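Novice: heads up, no residue letters with this:
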């Protein structure tokens, strides 16, 4: 069985600006795939290419086994889409608007069933579909956008910053909807800069920076590369000596040491509160710690956000310089701006 999304060597440029650089992407059927990155990384360009809203400069794209450029309305009926910038206006009520969407999309199955699903989703998200959409707040318009994407239970959901404007309780309900879609066999491509959404729902993740994928894999594998925050209360050393010792340990950064507030009078000699960050393997830090009496030790779970931010920094620092005009004329490498 082929993947739901297959992208190979996707390249997109706008004049001299290159938005996507030879992008390769695979999204397996029945999974939630997270696409994360800062503003300008190329997330929206990638999603719009999958939907044939924009067309690539080069490379190949297949969605649900078809080329989006030739799939037309037949392919789009199999996809639910929430754009990053959702604009809903007009005098029609939410009910009428969703009924219209169901009709023009040619939703497979009974339209009454589709609209019943829409009403159920409206109850879950807390939006009044009797009101004209133009009178709705940004958050409630976003809810209507989510309903129109989910209500016909499409094979593929493409969601670009879907929780924009939603309050935390509604965001939680949305994440439940995503998990339910996956459990029903649907595929979800979720673009977001809200990293907690990715951590809670995604099976696999790709990190975009400057139009390139700088890391991909499951969420757990990305978290392994992050910095760990460690705190320890140790005996058998003074603060200055402990700080000097741990500053020489490979991978240990940001060492701070001082008298432990929990060790009582004279704690400077027998009780030291130590904190640091550990990059990569934690084994060297643990071996260094074994020299002391360890009274307390806390190792915080690596956080995906910290990993991703470091990846952005690495990608930015390693990006080659933009070519000169002469290099472009001579067929040199294209510019590297995302």
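Specialist: Okay, I see it. The model shown is predicted, which means the values in this text are computed figures rather than measured ones.
Novice: CA atoms for contacts and neighbours, from now on please.
Specialist: OK.
Novice: List of residues touching the one helix or strand residue 72 maps to?
Specialist: In this assignment (DSSP states H and E), residue 72 forms part of helix 68-76. Outside of helix 68-76, the residues within contact range by C-alpha atoms under 8 Å, 6 or more residues apart in numbering are 50-52, 55, 61-62, 64, 66, 105.
Novice: Same question for stretch 283-302.
Specialist: Against stretch 283-302 from outside (C-alpha under 8 Å, 6+ apart): 223-224, 226-237, 246, 249-252, 278.
Novice: Now it: buried residues?
Specialist: 285, 289, 302 (16 or more other C-alpha atoms under 10 Å).
Novice: Comparison target, given below:
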């Protein structure tokens, strides 16, 4: 079942096309990564999903409902965490969390307290005294304590220390185990890589690639490190080989995955002593999409 369905979504600000035919789909219980550089259209798309902006064209539906006309009903089942949280300065963190939960109508004191403890937040302090990381914690606690069906998280770990990032990741995976759905927009590619079932890459207002990490990795290069009895020759001339670095009998290079078999056969006669390969990371994939105009 599709929790989120976006079809040919477009949004113009004057003559500027912020979104141009965006298509997205997210299944129930799925964590979908939504990545792209600043200005790619991520925040515009998320604001449309939240019913804050009205699209110029196309359609966006959550739980089968239109995100613009049915925004109130959708919000009852949706939790949103932005990357820069602004709170009421004279309220305490606990009061803000309680306010958010009361507005949603899903207040559960024991659940709230459990997440406050998990994120190590002092809820008695005024929000004006909080650091950016603590303001972020307030928003995350309110979201996870709400027990929503869909979490829309836009750079949610901005300002968190590594320990709290780990807590956040555990909370997201717990939500997934409970059958919840998560749309995660993040610049922290290692975070996306750890959490997401699928990834959508947006560039200049268009989704240019969507798939599981396994499906997308064919677009990237594998890092190879080879030590041989005699120096390897002829690699530079082979198709699909990149960034060759030679140091005596040790060779470091990148290889297009589809060329792996012929390269292994090429280096075997040189007497392989040690062969190491590192799988491509999501960062490799992301960067290749932006080299020389976008397509790998």
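Specialist: Alright, I've got the coordinates. Since the structure is predicted, the reported quantities are computational estimates derived from the model, not experimental observations.
Novice: on that earlier part again, closest one of the buried residues of stretch 283-302 of the first structure to residue 133 of the first structure?
Specialist: residue 302 (42.3 Å; C-alpha to C-alpha).
Novice: picking up where we left off before, would CSV of the buried residues of stretch 283-302 of the first structure with distance to residue 25 of the first structure and secondary structure be doable?
Specialist: Output for these, formatted as CSV (distance: C-alpha to C-alpha, whole Å; DSSP: H, G, I helix; E, B strand; the rest coil):
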residue, distance to residue 25 of the first structure, secondary structure
285, 37, helix
289, 42, helix
302, 26, coil
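Novice: Now those in CSV, please, with extra columns for distance to residue 196 of the first structure.
Specialist: What follows is these, written out as CSV (distance: C-alpha to C-alpha, whole Å):
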residue, distance to residue 196 of the first structure
285, 28
289, 32
302, 13
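Novice: mind listing the helices for the second structure?
Specialist: 42-49, 71-75, 93-104, 109-118, 132-145, 162-177, 189-195, 213-216, 260-267, 282-289 (DSSP state H).
Novice: Next, the mean deviation of the second one compared to the first structure.
Specialist: Translated: helix 71-75 of the second structure. By mean C-alpha distance after the TM-score superposition for the first structure, the fitted helix 71-75 of the second structure averages 2.1 Å away from its aligned residues in the first structure.
Novice: for the fifth one, same thing?
Specialist: On superposition with the first structure, the mean distance recorded for helix 132-145 of the second structure (mean C-alpha distance after the TM-score superposition for the first structure) is 0.6 Å.
Novice: In the first structure, what stretch matches that helix?
Specialist: Under TM-score structural alignment, helix 132-145 of the second structure corresponds to residues 138-151 of the first structure.
Novice: Off-centre distance for the matching stretch?
Specialist: Distance of stretch 138-151 of the first structure from its chain centroid, counting by C-alpha atoms, centre = their mean, to the nearest Å, is 20 Å.
Novice: again, but for stretch 185-205 of the first structure
Specialist: In terms of C-alpha atoms, centre = their mean, the centre of stretch 185-205 of the first structure is set 6 Å apart from its chain centre.
Novice: Onto which residues of the second structure does it map?
Specialist: Using TM-score structural alignment, stretch 185-205 of the first structure pairs with 179-199 in the second structure.
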